[in-house]
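Colleague: any chance you could fold what I've pasted below:
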Amino acid sequence: MTAAVLSGLGGWLPPRVVTNEEVGRELGVTDEWIRRRTGIGRRHVCDPGTSTSDLAVRAGARALSSAGVEATDAVVLATATPDHQIPGTAPAVAARLGMTGAIAFDVNAVCTGFVYALATGTALVRGGLAESVLVIGADTFSTVLDPADPVVRPLFGDGAGAVVLRAGTPEEPGALNAFDLGSDGRHEDFIIVPSGGSRQRSGGRPTDPVGSYMTMRGREVFRAAVSRMAESSRTVLAEAGRDVTSVDRVVGHQANIRILRAVADRLELPEDRLISNIDRVGNTSAASIPLALADGLAEGGVKEGATVLLTAFGAGLTWGSTVLEWPEILLNEGEMTP
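Modeller: Here you go, the predicted structure:
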């Protein structure tokens, strides 16, 4: 049986750093208040004129270099902040990376997007449609946040992370053999940007500037995220024939440090098995898991041979998990990790 094997990794963060002190001066909150609620100390934010595709191209190029290849057969871009409503952003990213003619499309599962895109890339390899796939998670959430919202604005940063998948065997380190994915659209209003889509446009209502910003029901999201990520993690481990105690590192979607700790507690895993960079980058949505992997690899927290659990939760509502034995991956010299 053909398997999709992770063979390269890269990340990119915009150079501009926005500290809690800077955000706090504008919103009337303190660094201590933000850190206590979220674990976030700073985030990277795009300069005007920089788009999601710009970040995706930088991260994608680094992942290709890490894998030692110049191109792949397909590009799957996980993003909730595309460059345009039409067309998708992935074809432009592929073209800028020199891969005109490649399969290229977007996946929008918001903060679960990277895991959904990994599963999609894996299906392309298993189905024989591609020998290799570049999977990118990239978001510029600073473009959909109300600058005056003291609750939501401090949470998010911009960034991109990417991996390369290649055809291999299920026994190889890095093989992605098991996934758990799910959704519950009954709660789409928990995290939403109300305006700009067909529902608002078809109703003949003018675009409301406030409706163009993301809103979030924090308490409901917190409870659902902890429950779904823990449940999904157990499901995928069972499918992979692994016990929870075999997990060496948990790389969860970097939404909130309290969520990550609660998930570890539900799984009865010690907190020192968590890989987290949320204090330095904030919530980067679809980019958060590959950026955390790059950070963990650079700092020695993710090592060859480790059993690594990836789990995420996002708007939709969506959730997903996968597990793999970490392969030998080399980051580029000077890799821009958080």
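
Colleague: please make it C-alpha for all contacts and neighbour counts, starting now.
Modeller: Fine.

Colleague: OK, contacts around the residue most central in space within the chain?
Modeller: What sits nearest the mean C-alpha location of the chain, by Cα atoms, centre = their mean, is Ala286, with 2.6 Å. By Cα atoms under 8 Å, 6 or more residues apart in numbering, the contact list for Ala286 reads 78-80, 110-114, 137-139, 160.

Colleague: would you say Gly161 is within a strand?
Modeller: Yes: per DSSP: H, G, I helix; E, B strand; the rest coil, Gly161 lies within a strand segment.

Colleague: quick check, it in contact with Ser53.
Modeller: No: using Cα atoms under 8 Å, Gly161 makes no contact with Ser53, being 11.9 Å away.

Colleague: which stretches in the stretch 201-338 of the chain count as strands?
Modeller: Assigned by DSSP state E, counting those that start in this stretch, the stretch 201-338 of the chain shows strands spanning 215-216, 249-252, 307-314, 318-325.

Colleague: quick one: the last one to strand 307-314, angle?
Modeller: I take that to be strand 318-325. Angle, strand 318-325 to strand 307-314, by axes from the mean of the first three to the mean of the last three Cα atoms, to 10 degrees: 170 degrees.

Colleague: from the contact counts, what lies against strand 318-325?
Modeller: If you count contacts as 3 or more Cα pairs under 8 Å, 6 or more residues apart in numbering; DSSP states H and E, strand 318-325 packs onto helix 113-126, strand 175-176, strand 179-183, helix 218-239, strand 307-314.

Colleague: so which residues make contact with it?
Modeller: For strand 318-325, contacts defined as Cα under 8 Å, 6+ apart pick out 109, 112, 115-116, 173-184, 228-229, 232-233, 236-237, 240, 304-313.

Colleague: structure for this one too, so we can compare:
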Amino acid sequence: MNPSPAPSFAPAAPGLPRYTRIAGTGSMLPVRRLSNADLAAELAQRGVETSDDWIIERTGIRARHFVDADTHASDLAVGAARHAIEAAGCQPADIDLIILATSTPDMVFPSTACIVQNKLGIVGCPAFDVQAVCSGFVYALTMADSLIRTGTARRALVIGAEVFSRILDFNDRGTCVLFGDGAGAVVLEASDTPGILATDLHADGRHVGILCVPGTVSGGQVLGDPLLKMDGQAVFKLAVGVLEQSARATLEKAGRQESDIDWLIPHQANIRIMQGTAKRLKLSLDKLVVTVDQHGNTSAASIPLALDTAVRSGRIQRGDTLMLEGVGGGFTWGAVLLDY
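Modeller: You can find the predicted model right below:
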């Protein structure tokens, strides 16, 4: 296939409002699915004890997907991207901006977004990665919204893709049972009517140590520890509070109320955090989109994965108001309110 040049377009006329809307969603999961029982059996071979009941009680997770040795974040991202592009009724050549959120890139550089761009056969449009861990998709969506509103782009591909199985310590049952691999994507396009209503982003570097992978590459060797470390209790305490604050700030910016939210789609980390956030926002748990039970925590992929799952199942319909929110290592957090 010959690469297609990035499309050109006339920016919005001065003084005219410019909005963005989600035109299509997509997702991709690795073929290999591990139930809690499957994972417990593998961990037992390492002398690590856990069980289905123990994992469900603490996290709500029942299964997750892991990539094989030959699959990379870009492969999952491309699959999700193609599904989103198809759902949007456009072609890869119509994309003029690619932003990919990931903490598990294919390489140190170039960006995984550029690798995805090449695999999709697109040439010339901006393509870059965002590293905000589990908040990455919210960050990426906010950036794409801003670039479309200013006329820099017209149709953006926004992706969250992770292969967290590559950075897990399978001797630490407190973390290795939590995470999975996957990718989710949306096509975001310019619109005459509002889609994204308001966004809210934050970070607090004082909490770097509570969720991190404290390793790096130097001279061809890994320095430090290349596996995920987490203080679960500290993350839990911070997460519920900042998610509520960010959601309320986003509602205030948009001039909306909690009762206007049709669906809450939080980062899929832990069912107790998710339910706690919904209760603080006075939302029925029926309005909570939950996929953590089947996907585990897929970091930057979790929100677009959950979004696509709910769209394709028919739960989310055009015109519904969605609150997307994430929190992750950094410590980063944020929210996006949109009319789907």
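
Colleague: out of the strands of the stretch 201-338 of the first structure, nearest to Thr122 of the first structure?
Modeller: Ranking the strands of the stretch 201-338 of the first structure by their distance to Thr122 of the first structure (criterion: Cα to Cα) puts strand 318-325 first, at 11.2 Å.

Colleague: that closest one maps to which residues in the second structure?
Modeller: The alignment of strand 318-325 of the first structure onto the second structure (TM-score structural alignment) covers residues 332-339.

Colleague: hang on, the earlier thing: mind putting the helices and strands packed on strand 318-325 of the first structure into CSV with distance to Leu9 of the first structure?
Modeller: CSV is the format used below for those (distance: least, Cα to Cα, whole Å):
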stretch, distance to Leu9 of the first structure
helix 113-126, 13
strand 175-176, 14
strand 179-183, 20
helix 218-239, 22
strand 307-314, 15
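
Colleague: what's the closest of those to Asp149 of the first structure?
Modeller: Judging those by Cα to Cα, what sits closest to Asp149 of the first structure is helix 218-239, at 13.0 Å.

Colleague: quick check: the closest one aligns to which part of the second structure?
Modeller: Across the second structure, the stretch matching helix 218-239 of the first structure (TM-score structural alignment) is residues 232-253.

Colleague: check the mean deviation of that stretch from the first structure.
Modeller: With mean Cα distance after the TM-score superposition for the first structure, stretch 232-253 of the second structure departs from the first structure by a mean of 0.5 Å once superposed.

Colleague: give the buried residues for that stretch.
Modeller: Neighbour-count burial for stretch 232-253 of the second structure, with 16 or more other Cα atoms under 10 Å as criterion, is recorded at 235, 239-240, 242-251.

Colleague: and which of the residues you listed is nearest Val48 of the second structure?
Modeller: Nearest to Val48 of the second structure among these, counting by Cα to Cα, is Val235 at 23.2 Å.

Colleague: who touches that closest one in this structure?
Modeller: 210-211.

Colleague: change it to 6 Å
Modeller: With contacts defined as Cα atoms under 6 Å, 6 or more residues apart in numbering, Val235 of the second structure has no neighbours.

Colleague: ok, now Leu181 of the first structure?
Modeller: With contacts defined as Cα under 6 Å, 6+ apart, Leu181 of the first structure is in contact with 319-320.

Colleague: how about it, what's its partner in the second structure?
Modeller: Correspondence of Leu181 of the first structure to the second structure, assessed by TM-score structural alignment: Leu201.

Colleague: can you check Ala80 of the first structure too?
Modeller: The alignment partner of Ala80 of the first structure in the second structure, by TM-score structural alignment, is Ser103.

Colleague: sorry, back to before: tabulate the strands of the stretch 201-338 of the first structure (JSON lines), appending mean neighbour count.
Modeller: Below are the strands of the stretch 201-338 of the first structure laid out as JSON lines (neighbours: other Cα atoms under 10 Å):
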{"stretch": "strand 215-216", "mean neighbour count": "18"}
{"stretch": "strand 249-252", "mean neighbour count": "26"}
{"stretch": "strand 307-314", "mean neighbour count": "26"}
{"stretch": "strand 318-325", "mean neighbour count": "26"}
